[in-house]
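> got a predicted model here, sequence first, then my questions.
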Amino acid sequence: MSAAIQHSLAPAGGKTPEIAIFGTGAAGLCTAMQLKKAGIHSFTIYEKSDGVGGTWRDNTYPGAGCDIPSHLYSFSFEHKRDWSRKFALQPEINAYFEECAEKYDLTRHIRFNTEIASAEFDEDTAQWHIKTTEGEERMADIVVSGVGQLNQPFIPEIAGRDGFKGVQFHSARWRHDVNLKGKRVAVIGNGASAIQFVPEIAPEAAELTLFQRTPNWVIPKADRPYTKLELALFKAFPFLTKIHRAMIYLTLERNFLAFKKDSFFSKLFERQARKELESHIQDPELRAKLTPDYPAGCKRILLSNDWYPAMARKNVHVETNAIDHIGENAVVTKDGTVHPADIIIYGTGFKATDFLCPMEIRGLGGRLINDAWKDGAEAHRGVAVAGFPNFFMLYGPNTNLGHNSIIFMIECQVNYVMQCIEEMMAGDIAWLDVKPEAMTRFNTALQDEIKKSVWAGGCTSWYKTESGKVTNNWSSFTAKYWWQMRKADLENFAKVARSKIKAPARQAAE
């Protein structure tokens, strides 16, 4: 299934909106590529770093890769036929995004090393006033945020952390200049990043202590390099890559059944994971530490072929006692045990529920979006927020997945946003603002559906806030999201005519 829809937009009366895109990850690039395909060039992409790729530029830790097969973790309208393996690693994924940016000549639209501090909507002129962290001010008619959910590394507040005399860093800011060979390494956290880098660094370390809060459900990863014959066939017959992509999509889509409470598929995942654990871990004490006590899918199900072998190494110790504090050269747990450490690596994930932070976004009446989200982030179809006209989010609230490709979801969202832009360009419309009752209706139905899933209870996870509201995950099959997003529900948006606003101060795109 393809989420992409072709758009060809012709401005009404020569009026083309100035569009600001935040971020050059998959979402930002997808938006820019579709704008280019539609013949719109009046956009600027703001990127805080010096390169494209988003999370795939930032996360360069050893073993970094994707848990979605490469032929699906790519744009449906930009097939790459020569992926080297079924699950590509970080360098190849980031190179793909760089190639997309080059092909669509996006670099000239990108302002690198430019971080957004704030954006405020001016209802008199129907423009967004954007400020960078350097104090520069810019303007745009439409803002599309592509910063996603996994861009702000989270490091827990642990007493004594600032007094540690060794080296410490987050996995998303990997210190490649630090030699781990022969060192005592403490890894805090055991999520999706740690499950990839720990097996890579464990053979180097003299000792590696993994501080685990809760164990994960881990199943084998069906990964391997593509054969020369397969690559030759993909090159000679491009339609085969589309068939291959479709088969991957359908296989993964079925896996959503595992996220229903007490489902048969959930039990299948658990049995498969237990079998994998038992085949590698013989020590009963270690096996108990690594066995989850919550339903499969409540936390992210992880894929790995080398996690359990790494846990069974003689130089690896799994510590389940909570951390009390960090000393000058050790991590101390609440039972009083001192764990000497030369290096601390935080595999503690991201501030996933703090959408758009640290940016300050103000809508109608100067209202902060974080005030609108005081009870947990939400948006209409994960894209639009009432009271914030002409502001669209990609990979926004409740659009994350546990079973399929987020690229598919992003394409659905970009298609929706393109239809909103088309509506504005085709008529005398200064701004679109989703109606509060429409957003409430959508999110009430979504949260009711989530209550039937394993995410609603049984464990803590980055999918939900401290109060227990699931703000990150989509509640159903991706096919349902595609069906809802294939046509923008513009009847649920309030529309303000351009004739009712002041003439805006125009600004040419760089």
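Thanks, I have it. Just so you know, these numbers come straight off a predicted model, no measurement behind them.
> rest of the way, CA atoms for contacts and neighbours
Will do.
> go ahead and confirm residue 350 touches residue 150.
Yes - when contacts are counted by CA atoms under 8 Å, residue 350 is listed as touching residue 150 (5.6 Å).
> next, the one to line up against it:
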Amino acid sequence: MSEHRPRIAIIGAGPGGISLALSLKQKGVHDFVVYERESGIGGVWYQNRYPGYRCDIDALYYSHSRYPYNFGESHPPRKVVQEYWDSICFKEDLHSQFHSNTTLKSASWDPSDSTYKLILENRDGTEVKVNHQYLISAIGSFSSPSRANIPGLQDFEGEIIRSWSWPEELGLAELRGKRVAVLGNGCTGTQLITVLSRDPEIEVIAISRSVRWLKPGTTKEGPHTVKWSKVQSFLYSIAPFRWVARLGVFLTMETYWIGFAKKSILTPIVRKAQNRVARWMSTSAPEKLREKIVPDYPVGSNRITFDGGYLNALNQPNVTAVLDAVQQVKGSSLILQSGQEFQADCIVLATGFDTAASLNVQGREGHLMAGKRDHLEYYHGIAIPGFHNVFSLQGNNSTAGHFSSLFQIEVQAEYIASLLAKTGQQDAKVIEVKESSTKEYNEWIDRRLDKTVWSGKESWYRADGGKGRIFTHWPGPATLYWWINRKINWDDWVITGANP
């Protein structure tokens, strides 16, 4: 690293960090560096390499609005998505501003020179101390895996495989002849189980402690994708046609918002659709699970998962589907709460992520973000009172449950880049959002959250282990989020040290 330290430090080189870098460069701000703990860019698309991993949002809208790409299908696999983000970085020459294999351990505000003192750790364990004026979190919501607190798990006599760090050399061939227990039925678990089930030489034990709503795919066998024709690929390369196609996807996804309202004039229509899905899930599931597979909460209360062949997989002769929780692991056995016991050679943990994980940042006057953010009140999901010069992408209450996260990320990236471009022109030293503005904003958010189906269910959307305030989701259409962030309300900010 050179002696010159850029003003701006971005933590995370996934879609968020890349999108922010693009917005900064577009506004003439080049004085930034991106720190990434992995050895490559792409965030979850670089880190997660389990078999079957693919995008669950239409690629036309899981892509940056200014950078089209021939994905070849509606929901491309991991490698294609990762290559897409890598291609953007090469095109815009961003790699020179990325520092890989670098983890932020802590950041502390120093009022004497209005900078953050960062302690970074390299892959070899050595520490580096650097100063930056601005600190931006772009670590996303799925950067810290949840830990499975199962007694005896660490003493399991077989192999423990973590979906988020799937060994690159571990293919399906290496699992043949083995009993593989997969824990979890979220997006990761359903994709994994579907792929593993296709090899009759792999014995799969699919263990889920709860059920969730599934969205039917284009085929019973999966995966949930549609190949682009040559005509489609050609038309999507032409701006007007691509924008019309993106608009179609946009409007379709926006209509899903009505499913999250606790009560509206369209509620009867939503309930009819829910009943149709419930019948499909019941008739598609293995006979022994048909009375258990349908959730007892309204659709939309928890994350909806693409079926992608999952229910078909549960019906395969080499798959044993179990709705139960693992009570303990003993030797090579998984003992469930019901008393059932299963022998396994491998345990695959597909148990999700800690969505409350954050950076470890010491702000002004004792304000502390100690690796958790679920109790913090954010302004527009972007900034927090008490933390000078700190900004976030996908901060609290800014993730849309019905939409592509890339939309919100682009909106936030543009907002933050506009803030930094303006304050940079004024040579400002410190910028902080007002507590009063943040309080008023969160009161408005809470009123809207009370009107959603999320408010009636415990889930990972909430703080305090699923029982506290809903801190993850944006309670409204994506269009509304864009509208309130389309321009900066400078009255909500305190800027000091700026030139007149």
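Here it is on my side, so go on. Everything numeric in this text was worked out from a predicted model, so none of it was measured.
> and the TM-score between them?
Overlay of the two chains. TM-score (TM-score structural alignment, normalised by the length of the second structure): 0.91; 478 aligned residues with a CA RMSD of 2.0 Å.
> test my guess that residue 495 of the first structure contacts residue 431.
Yes - in this structure residue 495 of the first structure lies within contact range of residue 431 using CA under 8 Å: 5.9 Å.
> of those two, who's got more company?
The residue with more neighbours, out of residue 495 of the first structure and residue 431, is residue 431; 26 against 18, by other CA atoms under 10 Å.
> and the helix or strand containing the more buried one, what does it pack against?
In the assignment (DSSP states H and E), residue 431 of the first structure maps to strand 429-434. When contacts are defined as 3 or more CA pairs under 8 Å, 6 or more residues apart in numbering; DSSP states H and E, strand 429-434 of the first structure sits against helix 406-426, strand 493-497.
> from the chain's centre, how far out does that strand sit?
Chain-centre distance of strand 429-434 of the first structure: 27 Å, with CA atoms, centre = their mean, to the nearest Å.
> quick one: it aligns where in the second structure?
The alignment of strand 429-434 of the first structure onto the second structure (TM-score structural alignment) covers residues 428-433.
> likewise for stretch 310-324 of the first structure?
The aligned range for stretch 310-324 of the first structure is 313-327, by TM-score structural alignment.
> ends of that stretch, how far apart?
Stretch 313-327 of the second structure has an end-to-end distance of 25 Å (CA to CA, to the nearest Å).
> got it, and stretch 217-234 of the first structure?
34 Å.
> ok, now which ones touch residue 72 of the first structure?
By CA atoms under 8 Å, 6 or more residues apart in numbering, the residues touching residue 72 of the first structure are 245, 248-249, 405, 407-408.
> neighbouring contacts of stretch 18-38 of the second structure?
6-13, 17, 47, 64, 85, 89, 92, 94, 97-104, 123, 409-410, 413-414, 416-418, 420-421.
> now that stretch: which residue numbers in the first structure?
So stretch 18-38 of the second structure sits over residues 29-49 in the first structure, by TM-score structural alignment.
> so who does residue 302 of the first structure touch?
Per CA under 8 Å, 6+ apart, neighbours of residue 302 of the first structure: 67, 192, 195, 216-219.
> same thing but 6 Å
residue 218 (CA atoms under 6 Å, 6 or more residues apart in numbering).
> against residue 196 of the first structure, how distant is it?
Residue 302 of the first structure is 10 Å from residue 196 of the first structure, by CA to CA.
> one more: residue 78 of the first structure?
For residue 78 of the first structure, the distance to residue 196 of the first structure - CA to CA - is 27 Å.
> what's the answer for residue 416 of the first structure, then?
34 Å.
> please identify the buried residues of stretch 157-165 of the second structure?
Residues of stretch 157-165 of the second structure classed as buried by neighbour count (16 or more other CA atoms under 10 Å): 157, 160-164.
> that one maps to which residues in the first structure?
Going by TM-score structural alignment, stretch 157-165 of the second structure lines up with residues 165-173 of the first structure.
> ok so, going back, identify, from the buried residues of stretch 157-165 of the second structure, the entry nearest to residue 60 of the second structure.
Comparing those against residue 60 of the second structure with CA to CA places residue 164 closest, at 25.1 Å.
> tell me if I'm right that the closest one and residue 49 touch.
No - with contact defined as CA atoms under 6 Å, residue 164 of the second structure does not count as touching residue 49 (7.1 Å).
> which of the contacts of residue 72 of the first structure show up in the second structure as well?
Cross-checking the contacts of residue 72 of the first structure against the second structure gives 245, 248-249, 405, 407-408 as conserved contacts, using both residues aligned by TM-score structural alignment, their matches' CA atoms under 8 Å.
> of all those residues, which comes closest to residue 315 of the first structure?
residue 405 (35.7 Å).
> burial count for the residue lying closest to the closest one once chain neighbours are set aside?
Distances taken as CA to CA, 6 or more residues apart in numbering place residue 73 nearest to residue 405 of the first structure, at 5.8 Å, with adjacent residues excluded. Neighbourhood size, residue 73 of the first structure [other CA under 10 Å]: 21.
> tell me how far residue 73 of the first structure lies from residue 350 of the first structure.
21 Å.
> ok, residue 17 of the first structure next?
Relative to residue 350 of the first structure, and taking CA to CA, residue 17 of the first structure is found at 34 Å.
> ditto for residue 331 of the first structure
22 Å.
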